[in-house]
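Asks: The sequence and its predicted three-dimensional model are supplied below.
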Amino acid sequence: PSLLAIAAGYHLAHYTGLAVSLSPALGMAIVSPLSPPANPLTLSPPGWFEGLSIAYVLVGHLLAIWAAHATAYELFSSRLVAIRSQYPFIVVMIGYTVISLWILSLPGATPPYLP
């Protein structure tokens, strides 16, 4: 369950802007699939989309930590043992979060269009 939250956060963070920017091109392809335009129209996402991507990653990671803690509390009989079992997971999650935020800070590339 915790990996599903991370995957959903990554998916939303990386593909929401792409889906919004390519939605006019998709509309043109649906309207005339056999005669695509030479230069399809694309939208430039607003600046706050970057903040939205960061929020998606952070919320996905927080949900993953919450799911892992809930699973640990159900799995172990002692609360202290459950907390201690989560130490490696917390270190890994901090690493995942730092790496994913670094990836989001890299400049993106626009997809090429082949006529």
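Replies: Now that the structure is in, tell me what you want to look at. Numbers count the residues shown, from 1 in each chain.
Asks: Only C-alpha atoms from now on, for both contacts and neighbour counts.
Replies: Noted.
Asks: Can you tell me the element residue 7 falls in?
Replies: helix 2-21 (DSSP states H and E).
Asks: My error: substitute residue 88 in the last question.
Replies: Using DSSP H and E, the element containing residue 88 is helix 87-105.
Asks: For that helix, give me every contacting residue.
Replies: Contacting residues not belonging to helix 87-105 are listed as 14, 50, 53, 54, 57, 58, 61, 65 [C-alpha atoms under 8 Å, 6 or more residues apart in numbering].
Asks: got a list of what the third one touches?
Replies: Okay, so that is residue 53. Contacts of residue 53 by C-alpha under 8 Å, 6+ apart are 12, 13, 14, 16, 104.
Asks: again, only using 10 Å
Replies: Applying C-alpha atoms under 10 Å, 6 or more residues apart in numbering to residue 53 gives the contacts 9, 10, 11, 12, 13, 14, 15, 16, 17, 59, 101, 104.
Asks: what about versus this one:
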Amino acid sequence: MGTLSNGRGTVSFENSHAPGLDWRKAGRTDLDPIVKDCVILAAAPDAKDHPHDRIPDGTRMVAISDDKDTDSPVLFMSRVEISKFFDGVLAGEFDHLRASEEELKAALELASTV
């Protein structure tokens, strides 16, 4: 059985497309099983027979999914790819995609009614 952690606590969690992984979500989100609200990442098994020729066997991989549904699709990226993406996030290249204060407030209000 896999787990889901936010740095403050850990709960059981199993994605049907990537069983047994230990997922991590941002510490600013809730672990309450009712309030599922985040992108989640996990260290995935090393690549083996990956369909893309730039992902050789043994490449360390990261799984990305959504915690709202244990049957959510899982995207597998190499650690190099995810590191380049994180660099872009840290550089502010995706700030235009962030939720507005109003959207964050509305999400918090919705979560408190569930």
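Replies: Everything's here; your move. Please read all numbers here as calculations on a predicted model, not as lab measurements.
Asks: Just give the TM-score of the two.
Replies: With the length set by TM-score structural alignment, normalised by the length of the second structure, the two chains reach a TM-score of 0.24; 55 aligned residues with a C-alpha RMSD of 5.2 Å.
Asks: Now do the buried residues in whichever strand or helix holds residue 88 of the second structure.
Replies: If you go by DSSP H and E, residue 88 of the second structure is part of helix 79-90. The neighbour-count check on helix 79-90 of the second structure (16 or more other C-alpha atoms under 10 Å) flags 79, 82 as buried.
Asks: repeat for stretch 48-58 of the first structure
Replies: 50, 53, 54, 56, 57, 58.
Asks: Could you verify my assumption that the last one touches residue 10?
Replies: The one in question is residue 58 of the first structure. Yes - between residue 58 of the first structure and residue 10 there is a contact at 9.4 Å, judged by C-alpha atoms under 10 Å.
Asks: follow-up on the earlier one: in strands only, show me the contacts of helix 87-105 of the first structure.
Replies: Among these, no member is found in strands (DSSP state E).
Asks: returning to what we had before: determine how far the helix holding residue 88 of the first structure lies from the middle of the whole chain.
Replies: 13 Å (C-alpha atoms, centre = their mean, to the nearest Å).
Asks: Of the contacts of helix 87-105 of the first structure, which pair is most distant in space?
Replies: 50 and 65 (23.0 Å; C-alpha to C-alpha).
Asks: how many other residues sit next to residue 101 of the second structure?
Replies: Residue 101 of the second structure has 9 neighbouring residues, counting by other C-alpha atoms under 10 Å.
Asks: Lovely, talk soon.
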